[in-house]
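A.B. asks: here is a sequence with its predicted model. Questions after.
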Amino acid sequence: MFVLELTYTKPLDAVDALLAEHVAWLEEQYEKGVFLASGRKEPRDGGVILAVAEDRARVEEVVASDPFTLGGVCTYRVTEFIATKTVPELARYRQTLG
């Protein structure tokens, strides 16, 4: 599992100019089963996405296709973690340490 932390690098008007494209991209990733949750940070200086993928390289590909990335309005910090406990609804994403 991965935590994707977005940090805006441009003013909010530049971010907002790409927001509709970014939301469409988010929807596409949800449909593919890559994203589990997402939202903006408070204060509004970026966002957070909870993602699943076969490996970090795949996540990096997804991040590179974000209109925010392509438009140069944010940077991503990708953190991989092993979800050993989850709510029942996320049980299929649990992993064991090995």
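C.D. replies: Everything's here; your move. Numbering: from 1, shown residues only.

A.B. asks: switch to C-alpha atoms for all contacts and neighbour counts from now on
C.D. replies: Will do.

A.B. asks: could you list the buried residues of the top helix by length along the chain?
C.D. replies: Counting residues, the longest helix found in the chain (DSSP state H) is helix 19-31. Across helix 19-31, burial judged by 16 or more other CA atoms under 10 Å covers 22, 25, 26.

A.B. asks: return the residues in contact with the last one.
C.D. replies: For residue 26, the set of contacting residues under the criterion of CA atoms under 8 Å, 6 or more residues apart in numbering consists of residue 35.

A.B. asks: what's the answer for residue 68, then?
C.D. replies: By CA under 8 Å, 6+ apart, the contact set of residue 68 is 15, 18, 19, 22, 74.

A.B. asks: what about the first one, neighbour count?
C.D. replies: Around residue 15 sit 21 other residues, with neighbours defined as other CA atoms under 10 Å.

A.B. asks: spatially nearest residue to it, not counting backbone neighbours?
C.D. replies: In space, and not counting its chain neighbours, residue 15 is closest to residue 73: 6.0 Å by CA to CA, 6 or more residues apart in numbering.

A.B. asks: for comparison:
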Amino acid sequence: MKFFLIEIEYIVPIEKLDEVTPAHREFLQVQYDKGILLISGPKVPRVGGMIIAKSSSQEELQDLMKDDPFLKQNCAKYTYKEFAPVKYQPFLKDWLGI
């Protein structure tokens, strides 16, 4: 399994983003329910967001995330950064699959 930090950059006014946010969060909840996502939320100040996810490959994760309403409605750009967790809180062991 591979692990990713997904950095989100908003590219529309916040008013447009607010219209799409409920659908975006519903999409994310499905991924949480599948165990793909660990944590997500907006940056402070609210110019984008961050997601920590796992997948067998970056391509698989990008394919999954293309259905995110933020991407489908051209509200944001996503950047994927793979990382290798070597230190972690013990309660993450199951999610990490270690």
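C.D. replies: Nice, thanks for sending it over. Owing to the predicted nature of the structure, the values given are computational and were not obtained by experimental measurement.

A.B. asks: TM-score of the superposition?
C.D. replies: The TM-score (TM-score structural alignment, normalised by the length of structure 1) is 0.92; 95 aligned residues with a CA RMSD of 1.2 Å.

A.B. asks: shouldn't the residue nearest to residue 15 of structure 1 be in contact with residue 10?
C.D. replies: Yes - with contact defined as CA atoms under 8 Å, residue 73 of structure 1 counts as touching residue 10 (5.1 Å).

A.B. asks: translate residue 63 of structure 2 into the numbering of structure 1.
C.D. replies: In structure 1, residue 63 of structure 2 lines up with residue 61, judged by TM-score structural alignment.

A.B. asks: then residue 79 of structure 2?
C.D. replies: The equivalent of residue 79 of structure 2 in structure 1 is residue 77 (alignment by TM-score structural alignment).

A.B. asks: ok, now residue 31 of structure 2?
C.D. replies: In structure 1, residue 31 of structure 2 lines up with residue 29, judged by TM-score structural alignment.

A.B. asks: nearest spatial neighbour of its match, skipping sequence neighbours?
C.D. replies: Closest residue to residue 29 of structure 1 in three dimensions, ignoring its sequence neighbours and counting by CA to CA, 6+ apart: residue 35, at 5.7 Å.

A.B. asks: again, but for residue 65 of structure 2
C.D. replies: Spatially, and ignoring its direct neighbours in sequence, residue 65 of structure 2 is nearest to residue 71 (7.8 Å; CA to CA, 6+ apart).

A.B. asks: so that neighbour, which of the three states?
C.D. replies: Judged by DSSP: H, G, I helix; E, B strand; the rest coil, the three-state class of residue 71 of structure 2 is helix.

A.B. asks: thinking again about what came up before, the match of residue 79 of structure 2 is in contact with residue 5, isn't it?
C.D. replies: Yes - contact criterion CA under 8 Å: residue 77 of structure 1 and residue 5 qualify, at 5.0 Å.

A.B. asks: so between the two, which is more surrounded?
C.D. replies: residue 5 (20 against 11).

A.B. asks: which residues of structure 1 fall in strands?
C.D. replies: 2-8, 35-40, 46-51, 74-80 (DSSP state E).

A.B. asks: between those, which one is closest to residue 88 of structure 1.
C.D. replies: For these, the distance to residue 88 of structure 1 is smallest for strand 35-40, at 13.8 Å, taking CA to CA.
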